[in-house]
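Peer 1: Sequence below, structure please.
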Amino acid sequence: MISSDPNTAPAASPSTETSLGDGSHLHQALSPKGRPVSGVVPPYWSHHRNASRASQISVEGGPAITLEDHTDDPESETSRGLWAKSVTIDDHVVVQGKTGVGAYVVWNCKIRTLEGGSITVRMRYSEFDDLRQKLVSAFPYAKNALPSLPPKSVLFKFRPSFLESRRAGLEYFLNCVLLNPEFSSSPIVKDFLFGRMC
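Peer 2: Model prediction:
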């Protein structure tokens, strides 16, 4: 008989729980008609972490992380090869061919040195591509440290939005090269850039 008294809690349905050998539990509830209803709880649902599963570092706490700034120490290993502080590409010049055909863009790259001076280098996209290919050949293990150059486009190469996107990509590429001591100290980079100084 069902009680209509609101103060009376409904009776819990009878159930049984059996522990299985693989760490899971079998929960059997009895349906209103008295038939068992099973529910297997997979072992990955339980979030118990015993000490045998914890790593030594997570139990004791790992060593503190320290950062060292060697930018002011010219004798440190990381800054020996560095000579540039930043690179910006501020503007470009479109150079027309003699007959009006074969126009191309020259990028004005301003390199700030660690000593406080600046160098201006003018480069075409094809020269950036040449530099990247030489670096990939010389440093095949560091290929992932060299970002890809922005894509080429025959149709849109003089549109302002395309030129701005290309400028940002070339600037990023040069910063990645010149702020990496391994690349910036290589004769490939020095000969390439210093041969194009204005």
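
Peer 1: drop to CA atoms for contacts and neighbour counts, all remaining ones
Peer 2: Fine.

Peer 1: Select the longest strand from the chain.
Peer 2: strand 84-95 (DSSP state E).

Peer 1: In that one, which of the residues would be classed as buried?
Peer 2: Along strand 84-95, these residues count as buried under the neighbour rule (16 or more other Cα atoms under 10 Å): Ala84, Lys85, Ser86, Val87, Thr88, Ile89, His92.

Peer 1: In this structure the first one contacts Gly116, no?
Peer 2: Going back to what we said before, that points to Ala84. No. Distance between Ala84 and Gly116: 9.3 Å, which falls outside the contact criterion (Cα atoms under 8 Å).

Peer 1: Beyond the lengthiest helix in the chain, next helix or strand please.
Peer 2: When the chain is scanned for its longest helix (criterion: DSSP state H), the result is helix 160-178. Using DSSP states H and E, the helix or strand that directly follows helix 160-178 along the chain is helix 181-184.

Peer 1: Tell me the helix or strand right after that next one.
Peer 2: helix 187-194.

Peer 1: Which residues outside that following helix are in contact with it?
Peer 2: When contacts are defined by Cα atoms under 8 Å, 6 or more residues apart in numbering, helix 187-194 is touched by residues Val121, Leu131, Lys134, Leu135, Phe183, Ser184.

Peer 1: now do stretch 158-177
Peer 2: So stretch 158-177 is contacted by 86-89, 107, 109, 128, 145-151, 156-157, 183-184 (Cα under 8 Å, 6+ apart).

Peer 1: and this one, so I can compare the two:
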Amino acid sequence: MESAGSDTLAHRSSPSPPARDEGGKPATRRPEHPQRNSIVPPYWQRHERSASSHSLITGSADNSRPAPILLEDHTNEGSEQCKALWARHVTIDDYVIVSGTAPGLGAYVVWNCTVETLDGGPMKIIKRYSEFDELRQRLVKTFPHAEGAMPPLPPKSVVSRFRTRFLERRKAGLSYFLNCILLNPEFAGSPVLKEFLFS
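Peer 2: Take a look at the predicted model:
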């Protein structure tokens, strides 16, 4: 004879089966994100959602979400995108702190960059941070639809601007920025970029 306590224990040990969707798979609950629609990446702003395989699978008719990002392969040597590319890799080799006219006044940093080209030898350029900043601003004006493909520049600092640790982080950030710009076929042939490199 079983007691009432054992009946309760048996009830607890056999949980109810999980909820299932129309396809018979276990349904998953997604957490609610009340601010999800308020933050939209800039490279999605001009796109409208079209019917996709994801919508067909989930049965969702929600047209408020942006279209999925499509990945395209432009590695064929004959493609138009490949013809626009001329750089292979960019490195920032080192930096030099240039002293001002008075101690602590007017000092600035210049960055020694090497651009490895696909045809020919490397290019050496020397730039200040302000020139990188101007390049990014001009590219945003020229390609407003592609601002999401331009990484932000490393931050400025009045206090740490000549400290080694800060400069090493800035060096890595500027190198990443230049690689993203020069290896993007949309920006590679831009007169704005050519002016930055050859002026």
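
Peer 1: TM-score for these two?
Peer 2: The TM-score (TM-score structural alignment, normalised by the length of the first structure) is 0.67; 154 aligned residues with a Cα RMSD of 3.4 Å.

Peer 1: For the longest helix of the first structure, give me the average deviation versus the second structure.
Peer 2: Compared with the second structure after the fit, helix 160-178 of the first structure shows a mean deviation of 0.2 Å (mean Cα distance after the TM-score superposition for the first structure).

Peer 1: corresponding residues in the second structure for that helix?
Peer 2: Here helix 160-178 of the first structure aligns to the second structure at residues 164-182, judged by TM-score structural alignment.

Peer 1: same question, stretch 127-140 of the first structure
Peer 2: If you align by TM-score structural alignment, stretch 127-140 of the first structure falls on residues 131-144 of the second structure.

Peer 1: Quick one: map Ser46 of the first structure onto the second structure.
Peer 2: By TM-score structural alignment, Ser46 of the first structure lines up with Arg20.

Peer 1: Likewise for His25 of the first structure?
Peer 2: Per TM-score structural alignment, His25 of the first structure is not aligned with anything.

Peer 1: gap between Ser199 of the second structure and Ile125 of the second structure?
Peer 2: 9 Å (Cα to Cα, to the nearest Å).

Peer 1: more crowded one of the two?
Peer 2: Neighbour count, other Cα atoms under 10 Å: between Ser199 of the second structure and Ile125, Ile125 has more, with 15 against 7.

Peer 1: Could you pull up the residues touching the more buried one?
Peer 2: Taking Cα under 8 Å, 6+ apart as the test, what Ile125 of the second structure contacts is Asn112, Cys113, Thr114, Val115, Leu197.

Peer 1: Specify the local secondary structure of the closest residue to the first one other than its chain neighbours.
Peer 2: What it means is Asn112 of the second structure. In space, and not counting its chain neighbours, Asn112 of the second structure is closest to Ile126: 4.7 Å by Cα to Cα, 6 or more residues apart in numbering. Following DSSP: H, G, I helix; E, B strand; the rest coil, we place Ile126 of the second structure in the strand state.

Peer 1: pretty sure Ile126 of the second structure is touching Cys113, no?
Peer 2: Yes. The criterion here is Cα under 8 Å, and Ile126 of the second structure meets it with Cys113 at 6.1 Å.

Peer 1: Pull up the distance across stretch 73-83 of the first structure, start to finish.
Peer 2: 12 Å.

Peer 1: Run the chain-centre distance for it.
Peer 2: 25 Å (Cα atoms, centre = their mean, to the nearest Å).

Peer 1: That one: which residues count as buried?
Peer 2: So for stretch 73-83 of the first structure, counting by 16+ other Cα under 10 Å, buried means Ser79, Arg80, Gly81, Leu82, Trp83.

Peer 1: Verify the assumption that Cys113 of the second structure is located in a strand.
Peer 2: Yes. When classified by three-state DSSP, Cys113 of the second structure is found to be part of a strand.

Peer 1: residue contacts, it?
Peer 2: Here Cys113 of the second structure is in contact with Val90, Thr91, Ile92, Asp93, Asp94, Lys124, Ile125, Ile126, Lys127 (criterion: Cα under 8 Å, 6+ apart).

Peer 1: what residue of the first structure takes the place of Gly121 of the second structure?
Peer 2: Gly121 of the second structure maps onto Gly117 in the first structure, by TM-score structural alignment.

Peer 1: Noted, bye for now.
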